[in-house]
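Asks: coords please:
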Amino acid sequence: MQPFLGPDFLLDTAAARHLYHDVAESLPIVDYHNHLGPDVIASDKKWDDIGAIWLEGDHYKWRAMRWAGINEERVSGAADFREKFNAFAEVMPRFLGNPLYHWTHLELQRYFGIRDLLSPATADAIWEKANSKLAEDSHSARGLLRQMKVEFVGTTDMPCDSLEHHKAIAQDDSINDMIVAPSFRPDQAYKIEMPGFMDFIADLSKVVGRSIESYEELMDALIERLDHFVANGCKATDHGIDVLRFAPPVNTAALNVIFEKRMTNQALEELEIAQFQTNMLVDLSRAYYQRGLVMQMHIGAIRNNNHRFYGSLGADVGGDSINDLPVAGPLNGLLGEMDRDGHLPKTVLYHLNPNMNEVIVSTAGNFQDGTIPGKIQAGSGWWFNDQLDGMERQMTQLAQMGLFSHFIGMLTDSRSFLSFPRHEYFRRLVCQMIGRWTEAGHIPNDRQLLDKLVRDVCYQNAADWFLDQPEA
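Replies: Below you'll find the predicted structure:
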C-alpha cells in the first residue's frame, strides 16, 4: 500500500513513475489563467497567518465548509482567521473524496514541509509551523511563486483597470525571472443585459476621456483599452459567457439602436441581446487576431443562485454551479462568424458542464486551419472539473477526438498563492494516463516519444503560446 500523497502518488506503472520523476516533476509552470492580484505581486505581500492566505476569498473552501455545517461567521464572516482556520481543520476529516483533501495536504507538504493530516488534533502545531514559514522571505507572494518555478502568471483584468501594478512589476528588476501579464476581460461590455452595463459605460467614458453614445464609440474605446493592455504585456483575453448566444450579425445602424435602447433603460428583446453580443465578440476577435492575442471563452456557469448570499456577500462567494443550456449551435455559429474572414485568433474553449466535453472537442476540430498546431483548444477541466475524474474525462475525449499532443495543459484559475501544486496534481495524472496506455499496449513504449509528449503537454505547448520561447 502506498503512503498517502507519497512520492509515487497516482503513479501506478513503471512508465508513469519515469515520466513524472524524470520529465514532468522538474518542469517550470506557465499559469496562463488565474485570478491572482497583481497588487499582491507588486508589493511582494507577506501574510500574517495561514488562515488569511488559505481562506480569504476562497469559494471552493467556503462551499465545502458550509456543506459540513460551519456557520457563515466562521466561513466568510467576522470571525478572525484563527477561528476560520480552526473551523477548516475541524471539518477537513470529512473532505475525504473531495479534491480539497488532496490540494490542502499537497499545499502543506510542498510549501511548509508538513506531512501531518489537518484535523482538530493537529491544528495548533500546523498553525504555528506554517505561520513561522510565512514570516520568511521565501513565503512572500513572489517567494511562493518561485518555489513552484512559475514562469508566467496570466492575471484577469477589466478594461477600465489602470494596470499600474503590472507596470510596477515590469519595471522591477528584482522580478525579472517571471512574467506577470494582464488578460483583457471585457464581460461588462458585451453583457448588455446585465444591471451594471450603464455604470460600465460611464466608467469607460471617464477612462478614455470622452462620451460613449453609440456602438462604434464603444468599440473604439474598447480597442483603445485593448491596446493599452497590449502595451503592458497582455498575451491573452478572457470571456465569461454564462449564456452563449448567437444571432446572424447585423449592421452598425441596428447595433446603435440596441445600444441607445439600453442606455435609455428600455427593455431589450432576446434577439437584440444576441445580436449585440455576437457582433461585439466577432469584432473583438478580429482585434485579438490582429494583435496576436489568445482568446479564452469560459462557458456554462449559472451564477449567484443563492440570493441571500449574493445580497449580503456579493458575487464569487460559492453560489455558482453548472449550467445545462444548449451550446453546440451557438458556439459553432459564433466561431463560424469569427472565422469567416480568416481572422479567428488562437482560442481556448472551456465548458463547465462535463457533458459538453465531446461538443467542445468536436467544435474545436471544425476550426483548425493548418496555420497553428492546436489553434483551437479544448481547454482543461475547469472549476468543478479540475479534479482527477474531470481532468481525465476532458483529456480522454481530447485524445480520442483531437490531438492530445498539442494540448496547452493546466491552469490554476485560482485566487490563492498556494494553489500551484494543482499543476503537480495535473502532471501526475497525465503521467498516470500515459503510463496506463503504455502498459496496455495502446501506445508504444518509446521513451523519447513519450518524454516529449509529457514535456509538451505539461509545459512546452503553453510556453510556446505565452512565453514566445519555442523549444530549440
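
Asks: contacts, neighbours, all on C-alpha from now
Replies: Will do.

Asks: how about the strands of the stretch 351-472 of the chain, start to end?
Replies: 376-378 (DSSP state E, counting those that start in this stretch).

Asks: one more to put side by side:
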Amino acid sequence: MTAFIHEDFLLQSETAKILYHEYAKNLPIIDYHCHLDPKAIAENQSYSNITDIWLGGDHYKWRALRAYGIEEKYITGDATNEEKFEKWSEVLPFTIGNPLFHWSALELKSYFGIEDLLSHENWKDIYTRCNDIIAQPEFTTQELITRSNVKWICTTDDPIDDLRYHKQITRQKEFKTNVTPTFRPDKALQIGAPSFLEYVKSLEQVVGYDINSYSRMEQALLSRIEYFDACGCFISDHGLSEVPYAESTEQKLEDLFTKRLSGASLSKEEGDQYTTSLFLTLGRKYAELDWVMQLHMGAIRNPNTRQFHQLGADTGYDIIGDSSYANNLCRLMDGLEQTGELPKTILYNLNAVQNDVLAAMIGSFQQGGIKGKIQFGSGWWYNDQKDGMTKQITALSHLGLLSCFVGMLTDSRSFLSYTRHEYFRRILCNILGGWVESGEVPNPLPFLGQIVEDICFNNANTYFKLDTHKFKK
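Replies: Have a look, this model is predicted:
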C-alpha cells in the first residue's frame, strides 16, 4: 500500500510534479515571521518526549482537542505527557479535512520517519518510536533547524526585550542559520488595554527615564527601534484587531496620554488618535532604516472571558473578525506615502473575504525600483491551509503579480512546523501545474520553474536583502 504522504502528495499533474521535485523541493527556507522561542534556539534545547515538542503550545491542536470534547486537563492541564498524547491520538483521525490531518502526517514522516497514520490503536508504538528518536543527542532545536534547511529565522519580540538570546546565537559560529528579532510594539499602541499602564512602567525601566508624556512615549519607542536595529533587526510587525485612523494635534495627544496615565479610560476616538499618530511615527522610522513593516489584521482576541481568566492569552481562543478596514488602512498607508516614508510592507488578513481587497490595495502603493514593495502576505493563521492558500494565491494572481510574491512563513511556535513550507510549495506547484494542464498558461518549464523558485526563495531573499545584510556572525 502506498504511504499516505508519498513523494507526489497533492501534486495532481505531471507538470506539478516536475515543478515541485525539480524546482521547489530542495530550496532553503526563509522563515521571515514566526513565534519560535529564541532562548530555546540559543540554548540548543532538547526535549524529553514527543508531547513536549509536538503538542506543547500548539493552539491548532488544542482547538481540535476541545472541539472533540477532550477535557482541558489533557490539553493545557496537569495530565501526564503520555495521557495527553493518547488523547491526541484519539482525536487526530477525526481531523480529516482540517490541515492538522496533513500537517501531523507530514511532521511524523519528516522528523520521525513514521508513515503510519497515528490512531488510538497504534499510539503507544508511535509514542515510543518518537521518544526513542527524541532521546538521541542530535535531536535539538538547532539540529532540527539545520535539518530543515532554514537559511533565516525572524522571531517576534517585544520592544522591552533585551535580545540577549539573539546576541548569544550570533556568537555561535557553528550554527549557520541567522536568527534576527522582529520589533512588535502592540502593547505600546494598545493604550486602552488594562495592562497598558503596567507596560509603560516596564518600558520606563528599559529606557531609564519616566514616560510621562506622549512625546516621551515616542522617544522611548524610537530608541528601542534603534537598539533593535543595532542588534540586527530589520523587520517590524503589528497585530491590529481593528485598523484605526483618526487625526489629532500635538496638544490633544499630550492631553489624552496624561488622562490615560491618571488611570482614566479613553473614548474610542481618543484611542484611535493615539494609535494612528504613534503608528505613523513608527512607520516613518522603519522607512528611514529600510525596515520591512508587517501588518497582521482582523483577529478577535480572547472572546471567551472565562477561559481567558483561567488560561490567559494565546491559548487557542482567538478567532476571525469581520470588521471592515479598507478605508482606514488606505489612509494609514497614504499618511506615510505622502511624504515618501511608506516602508516596504506586507499585509496579512485573517478573514479570507478581504483577500481581493488587499490584493487590489497593494497595487496602489507600489514603487519603481523595488519589486513588489507592498506585498499581500501568505494565507495567515486560519488561512494557512490548502483552501486558504489557494484562495490567497488566486486573488494575488488575479489582481496583482503572483511572480513577485515573497512566499510562505510558518507563523508557528513549533520547531516541527517547517513542513508547512513543503505543504505550501506542493500547493503552489499544483496550482501552476493545473493551469498548464488546463491550457490556461503555456508550458515553458524553465520559465515556470524560475517563477516557482522565486516565490519559494529568491523573492524573499532579495526583498529582505539577506545576501547583503550585515549579520553579526
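
Asks: Roughly how far does the most centrally placed residue in structure 1 sit from Glu72 of structure 1?
Replies: Centroid-nearest residue in structure 1: Asp413, 2.9 Å away (criterion: C-alpha atoms, centre = their mean). Noted for Asp413 of structure 1: a distance of 24 Å to Glu72 of structure 1, by C-alpha to C-alpha, to the nearest Å.

Asks: With Lys133 of structure 1 instead?
Replies: 29 Å.

Asks: Could you do Phe407 of structure 1 as well?
Replies: 40 Å.

Asks: Asn306 of structure 1 too?
Replies: Going from Asn306 of structure 1 to Glu72 of structure 1 by C-alpha to C-alpha gives 14 Å.

Asks: what's the answer for Glu83 of structure 1, then?
Replies: 12 Å.

Asks: sorry, back to before: ignoring the adjacent residues along the chain, who's closest to the residue nearest to the centre of structure 1?
Replies: Once flanking residues are discounted, Asp413 of structure 1 sits nearest to Asn34: 4.0 Å by C-alpha to C-alpha, 6 or more residues apart in numbering.

Asks: Any idea how many residues pack against that neighbour?
Replies: 17 (other C-alpha atoms under 10 Å).

Asks: That one: what secondary structure?
Replies: coil (DSSP: H, G, I helix; E, B strand; the rest coil).

Asks: How about Glu151 of structure 1?
Replies: Glu151 of structure 1 ends up strand, using three-state DSSP.

Asks: List the contacts of it.
Replies: Pro28, Ile29, Val30, Asp31, Asp177, Met178, Ile179 (C-alpha atoms under 8 Å, 6 or more residues apart in numbering).

Asks: With Asp177 of structure 1 as the reference, measure out to it.
Replies: 7 Å.

Asks: does the residue of structure 1 most remote from its centre count as helix, strand or coil?
Replies: The centre of structure 1 is farthest from one residue, Ala253, which by C-alpha atoms, centre = their mean lies 36.1 Å away. Three-state call for Ala253 of structure 1 (three-state DSSP): helix.

Asks: That one maps to what in structure 2?
Replies: Correspondence of Ala253 of structure 1 to structure 2, assessed by TM-score structural alignment: Gln251.
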